[in-house]
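Visitor: Here is a sequence together with a model predicted from it:
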Amino acid sequence: MDYRSSEHAAATDVTPGGVHIPGPRAEDRMPETVTSAVKIVIVGGFGVGKTTMVGSVSEIRPLTTEETMTQAGIGVDDNYGSETKTATTVAMDFGRIRITDELVLYLFGTPGQERFWFLWNGLFEGALGAVVLIDTRRLEVSFDVIGRLEERGVPFVIANNAFPDGPRYPAEELRSALDLDPHVPIIECDARRRASSRDVLLTLMRYLHEMALHRA
């Protein structure tokens, strides 16, 4: 994935032995004014675009844990619609967005393969909510993901990552197919585009705000 690499060239430090060690860019450092942070998790099936979304919207160089896919995944990971995918997340992706001078939003992208779902227990600790990315070519890979969020009581929105060859369905058809409650927001997006990914996060923030008002 290209995360604006020309813009993300790292600064370097030089050790006494003359070895160049990449250092954090100025824009990657946490501002001293920040006093609090919130956490959002991006989930979904294998190959739906979670790493892409974190990379497109993060204001810092995203931390990814992608590894090259091997023959060992054949018959284990469902890569339908992602046949050209050569790497996959094996732990998590991480990004950051500054909301105000005092508040930052941390983004955690989870691996899509079921064999890595044991990592969810730690990733969801303290999370305000989640974005469920779906691919209309493979809606079935989202069923277990949504079920796990509902079991944990984690608020979420559905983001339909509109792949060029994916079928288009009205929101209410998607709601029925995914067996969602009427109040769960559904939004179409392009995870490659920063503005589109930002709109998904804003939809989640508005949804969480509405839930908080109803509880008050």
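Guide: Okay, I see it.

Visitor: CA only for contacts and neighbour counts going forward, please
Guide: Will do.

Visitor: how near is L174 to I134?
Guide: Look at L174 and I134: by Cα to Cα, to the nearest Å, they are 10 Å apart.

Visitor: Pasting the second one now:
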Amino acid sequence: MDSRISDAVVGPRIEDTLPASVTTAVKLVIVGGFGVGKTTLVGSVSEIRPLTTEETMTQAGVGVDDIAGVERKTETTVAMDFGRISLSDELVLYLFGTPGQQRFWFLWNGLFEGALGAVVLVDTRRLEDSFDVMGRLEERGVPFIVAINAFPDAPSYPLAEIREALDVPETVPMIDCDARSRNSSRDALLTLVRYLHALTTTTTTESW
């Protein structure tokens, strides 16, 4: 038997097993335009081996996918990314990264099902790609925060200017983020969780 085949059918690693202490699991989605770093963020912060669906970019995408600003990108997500991070012994976050190209956006509907919130990753070289992304979240009523991903060759602007350019309300958190950094990515997720908690608290108070 081919050893590669036998290796592929082994069970989950012990470190991938969900701890028995977990009582609450929350589904979050990582969204954004093409090449903004969604796969990188999920991979950097996941405590388990992340699931990715990256494929090599081919001539089929020429003239279809807008690669302006990310010309050196050679692979792209065609379905989703998946990872997991525990914020405490009881609370775990399941992360689903969406594909960025519009031709794969039909997959978003399924990924949004059951999601409590989203992190919108933004590349300052391609701000215009964020409008449709945030519009889809608003249409579905999915709360989100905005994280400006740090690219070495991307222009840097004050968050206030980016907020104005994207027409993001002051009530929506906006932060700087480095998707390559586990700590920075974790901080972005914590910002989203705190925002979701604040929304829940506000809604509960208003209902009284």
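Guide: Sure, I can see it. What you see is a predicted model, and the numbers here were worked out from it, not measured in a lab.

Visitor: So for L174 and I134 of the first structure, which residue has more residues nearby?
Guide: With neighbours defined as other Cα atoms under 10 Å, L174 of the first structure and I134 compare such that I134 has more, 28 against 17.

Visitor: Now do the same for that one: its match in the second structure.
Guide: Counting by TM-score structural alignment, I134 of the first structure corresponds to V122 in the second structure.

Visitor: how about the nearest residue to its match, chain neighbours excluded?
Guide: Leaving out its chain neighbours, the residue that sits closest to V122 of the second structure by Cα to Cα, 6 or more residues apart in numbering is I148, at 4.8 Å.

Visitor: now R186 of the second structure
Guide: Using Cα to Cα, 6+ apart and skipping the chain neighbours, the partner closest in space to R186 of the second structure is V45 (6.2 Å).

Visitor: packing partners for the lengthiest helix in the second structure?
Guide: Using DSSP state H, we find that the single longest helix of the second structure is helix 182-207. Contacts defined by 3 or more Cα pairs under 8 Å, 6 or more residues apart in numbering; DSSP states H and E place helix 182-207 of the second structure against helix 38-45, strand 117-122, strand 144-149, strand 174-177.

Visitor: let's see it at 10 Å
Guide: strand 24-32, helix 38-45, strand 91-97, strand 117-122, strand 144-149, strand 174-177 (3 or more Cα pairs under 10 Å, 6 or more residues apart in numbering; DSSP states H and E).

Visitor: got CSV for those, with distance to L190 of the second structure too?
Guide: What follows is those, written out as CSV (distance: least, Cα to Cα, whole Å):
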stretch, distance to L190 of the second structure
strand 24-32, 11
helix 38-45, 12
strand 91-97, 10
strand 117-122, 10
strand 144-149, 11
strand 174-177, 11
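
Visitor: my read: P169 of the second structure touches I162, true?
Guide: No - P169 of the second structure is beyond contact range of I162, at 11.3 Å (criterion: Cα atoms under 10 Å).

Visitor: related to what we said a few turns ago, what's the residue nearest to R186 of the second structure aligned with over in the first structure?
Guide: So, by TM-score structural alignment, V45 of the second structure is matched to V57.
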